[in-house]
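> sequence-free structure coming up:
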């Protein structure tokens, strides 16, 4: 069986999209997802995205990191899927239902409301998520927030001076974070601008992370460092983040389709059919 795919990206954070909304495909597991995501022997991507029918929304989006782990949310992927779908949509994810709306400025995504409880991040034990009394070398006094997936944010004088490739995996796998954690290092450049680098859980250093931009903006807003509308500048480009008065986070930014293709399902160990479609 040959499976069609679409390769997409949001600010360089790239995805392989499999559309099983109308035509069933074999069941994706961690091993097959990692094989497809492998940049040397597979198609190559930061995340594999599988679209399926949903009884709660217009459709369901499943997200697998490059290591095969399934995750709750991905802001860049949501923008890409909004572009692919071509019109406003409510999308079911493991992190809840989000909304995507294509516009002249890219794709606007309603990401839901942030959560701050220690057990909502989650952390291994109770502590104030506004200022965690922990540190890893020069990275200290972080703030934690869940925006559909868990993030910890460190505000530093210069994001480029942080050895995130070394410290990122150490923090991601620390016992304080039972479901692991996305690691953000941010520099406030003005009341309306933040510079950001992200070590993404299960994917590593990334050119862009939509949920990381949301979490970092919310963290900076909670500490009074920025206004409620900011531009978050990532290595791949900028995202506009707004924290509305009703508590909803709105992320707006570009997405693009790179190319389309197909592959032999058996090449990645896909044999048994799933139930989608």
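Received, thanks. Predicted model only: the values in this text are computed from it and were never measured. Residues are numbered from 1 along each chain as shown.
> C-alpha only now, for contacts and for neighbours.
Noted.
> Please state the offset of stretch 1-9 from the chain centre?
How far stretch 1-9 lies from its chain's middle: 20 Å, per C-alpha atoms, centre = their mean, to the nearest Å.
> For that stretch, which outside residues touch it?
Stretch 1-9 is contacted by residues 14-19, 25, 76-77, 80, 255-266 when judged by C-alpha atoms under 8 Å, 6 or more residues apart in numbering.
> just stretch 79-90 next, same as before
Under the criterion C-alpha under 8 Å, 6+ apart, external residues in contact with stretch 79-90 comprise 8-10, 57-59, 97-102, 107-109, 253-257.
> now those residues: which count as buried?
8-10, 58-59, 97-102, 107-109, 253-257 (16 or more other C-alpha atoms under 10 Å).
> What about the residues you listed, which are in strands?
With strands taken from DSSP state E, the overlap with these comprises 8-10, 59, 97-102, 107-109, 253, 256-257.
> now for those residues, which pair is the farthest apart?
Based on C-alpha to C-alpha, the longest span within these runs between 97 and 257 and measures 23.4 Å.
> take a look at this one as well, against the first:
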């Protein structure tokens, strides 16, 4: 039997099991094992398992993550805030900034000292081929484009923050049947690598409400990359300001796209408990 120590963190209720994987460049668990451990009835319970691996390409560390369904996303905004706190705890020092290599590129989280982490999320990718989606030609942006899902046509905007997002602006986010629509958007034929879907209600120019269906995890309490993508979509469609608070079921994130280049995300990341896995 193999024994592994883990710690559990959450970012606005988006929760993760974190493993110290610094001695190996390969994840300590298979995707199937991660799926079992994420099960909320028969495992520890989490939206994903995150591995802290040795750095590459001049980064401090590498991040890998398996979703609760065993799939591997490019990166995770709430997860990388948790990973920064986890790395600092393991290092035993008050390092403020880390360069983290992810499948979406190098991401730079900066610990704020108040339990919050500010993350340079990089520049959004807006071309259809970068999402990817077949809603437009590969070299075109997908902004307020009609998409038929179920028995209704929705106006959608797509943004990649290293992972794919479909943003839908609605009048009342609370009334969206997320459990029904989420899977239909995620597996829509126009999104060959599946899609994360955010439903957004703009309450004022600098404040929006968001509900999210995450690719590979389902309905979650928060999604950092989704919040970033949604503000970018809001700016592109003239619906919200570059500096906007995003209210999620788990709490608020501050998103800043005032540079028109990189997107900054600021929010909390909290330790929950530690434990032992017997495999």
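That came through, no problem. For clarity, every value in this text was computed on a predicted model and none was experimentally measured.
> After superposing, what score do the chains get?
Comparing the chains after superposition, counting by TM-score structural alignment, normalised by the length of the first structure, produces a TM-score of 0.91; 265 aligned residues with a C-alpha RMSD of 1.6 Å.
> Looking at the contacts of stretch 1-9 of the first structure, which are in helices?
Cross-referencing the contacts of stretch 1-9 of the first structure against helices under DSSP state H gives 76, 77, 80.
> now, among these, which is nearest to residue 249 of the first structure?
When these are compared for distance to residue 249 of the first structure (C-alpha to C-alpha), residue 76 wins out at 14.0 Å.
> Which residue ranges of the second structure form helices?
In chain order, the second structure shows helices spanning 31-38, 77-91, 178-186, 224-236, with DSSP H as the criterion.
> what about the last one, how far off from the first structure?
Once superposed with the first structure, the aligned residues differ from helix 224-236 of the second structure by a mean of 0.6 Å; criterion: mean C-alpha distance after the TM-score superposition for the first structure.
> and of the ones in helices among the contacts of stretch 1-9 of the first structure, the nearest to residue 68 of the first structure?
Closest approach to residue 68 of the first structure among these (C-alpha to C-alpha): residue 77, at 15.8 Å.
> doesn't residue 16 make contact with the closest one?
No: applying C-alpha atoms under 8 Å as the test, residue 77 of the first structure and residue 16 come out as separate, 9.7 Å apart.
> Check the contact lists of those two and give me the overlap.
Common neighbours of residue 77 of the first structure and residue 16, counting by C-alpha under 8 Å, 6+ apart, are residue 49.
> with the ones in helices among the contacts of stretch 1-9 of the first structure in mind, which one is nearest to residue 228 of the first structure?
Proximity of these to residue 228 of the first structure, judged by C-alpha to C-alpha, is greatest for residue 76, which lies at 20.4 Å.
> Run through the residues that contact the counterpart of that closest one in the second structure.
Across the two structures, residue 76 of the first structure finds its equivalent in residue 78 of the second structure, going by TM-score structural alignment. By C-alpha under 8 Å, 6+ apart, the contact set of residue 78 of the second structure is 10, 11, 12, 14, 222, 223, 224, 225, 269.
> Would you convert those into TSV that also reports distance to residue 144 of the second structure?
Supplementary listing: these in TSV, determined by distance: C-alpha to C-alpha, whole Å:
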residue	distance to residue 144 of the second structure
10	33
11	30
12	29
14	28
222	24
223	21
224	22
225	19
269	33
